[in-house]
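K.L.:
Please find the sequence and the predicted model below.
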Amino acid sequence: MIGPVAYRLKLSQELSRVHNVFHVCNLKKCLSDDTLVIPLEEIQLDDKLNFVEEPVEIMDREVKQLKQSRIPIIKVRWNARRGPEYTWEREDQFKSKYPHLFENPPAPTTS
């Protein structure tokens, strides 16, 4: 404790980029659950210490019909550490950011 509302925590070397002083309102009691533990070497962080999650594959495609337009959307599977995570994204915006996912288009389905 370094004051009435701040604590300095001893962090491991792997967390050396994390500031070690915390205001008490940011600290919460934690009950450990070993099934949720993620090895630190598997976590990717950017320069601002945000989790980096990358898209893995495109799972599905749809066209969203609005009053006067049609918007192609895709269902994307992410490499989230808390388990499979899927989101619907606008295809045009996603393609400009992650063009490598569009290099091998899916084969057309036949009926």
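P.N.:
Yes, it's here.
K.L.:
can we go C-alpha only for contacts and neighbour counts from here?
P.N.:
Noted.
K.L.:
Not counting residues beside it along the chain, what's closest to L45?
P.N.:
Closest residue in space to L45, ignoring its immediate chain neighbours: F51 at 4.7 Å, by C-alpha to C-alpha, 6 or more residues apart in numbering.
K.L.:
okay but D60 is in contact with K75, surely?
P.N.:
Yes: assessed by C-alpha atoms under 8 Å, D60 is found in contact with K75 at 5.0 Å.
K.L.:
and the comparison structure, right after this:
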Amino acid sequence: MKGQTRFGTKGKLAPQYIGPYDIIEKINPMAYQVALPLDMELMHNVFHASMLWDYLRDPLHVIKSTHVLLSDDYMYEERRNQIVNQRIKKLRNKDIPLLKVDWQNHGAIYVTWEREDDMKKKYPELFPLDPTFFSEEDV
């Protein structure tokens, strides 16, 4: 398996098993057709029985689906919910101001550190006209 990619990841830490997915059809005693998500639509959806594991039902294990509004070209816009925190990353020769942003289109809490100048370009309405909005004392 050297050099093979498995589920979009290359290397020995790639996931070997993914799921659970519903079985659509039993083709023969050893082959099953599985309902795969849209991001895996290029993968063949018929698997040998040895590649499938039984799913042990757990009443506490409930998978919630999230609905995302897509445009005509199947893209969606990430919208920031709020700026949670800020800091300045110090490198050898320069300082990079960073903002911790909470994003809206995710079911769970999803926060990332973004560069302040990138956020000012994408979302100018977040920043007031006052240049001292983010001062050194707040960091």
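P.N.:
That came in fine, so what should we check first? What you see is a predicted model, and the numbers here were worked out from it, not measured in a lab.
K.L.:
Overlay the chains and give the TM-score.
P.N.:
With the length set by TM-score structural alignment, normalised by the length of structure 1, the two chains reach a TM-score of 0.57; 84 aligned residues with a C-alpha RMSD of 3.4 Å.
K.L.:
between D60 and K75 of structure 1, who's got more neighbours?
P.N.:
Higher neighbour count among D60 of structure 1 and K75: K75, with 17 against 12, using other C-alpha atoms under 10 Å.
K.L.:
residue contacts, the more buried one?
P.N.:
For K75 of structure 1, the contact set (C-alpha atoms under 8 Å, 6 or more residues apart in numbering) comprises I58, M59, D60, R61, Y86, T87, W88, E89.
K.L.:
R90 of structure 1 contacts K64, doesn't it?
P.N.:
No: using C-alpha under 8 Å as the test, R90 of structure 1 is too far from K64 to be in contact (9.5 Å).
K.L.:
who touches both of the two?
P.N.:
Common neighbours of R90 of structure 1 and K64, counting by C-alpha under 8 Å, 6+ apart, are I71, P72, I73.
K.L.:
Tell me the secondary structure of the first one, please.
P.N.:
When the structure is reduced to helix, strand and coil (DSSP: H, G, I helix; E, B strand; the rest coil), I71 of structure 1 reads as strand.
K.L.:
Mind telling me what it corresponds to in structure 2?
P.N.:
Taking TM-score structural alignment, the alignment pairs I71 of structure 1 with I96 from structure 2.
K.L.:
how much does the lengthiest strand in structure 1 stray from structure 2?
P.N.:
Longest strand in structure 1, counting residues (DSSP state E): strand 55-65. Compared with structure 2 after the fit, strand 55-65 of structure 1 shows a mean deviation of 0.5 Å (mean C-alpha distance after the TM-score superposition for structure 1).
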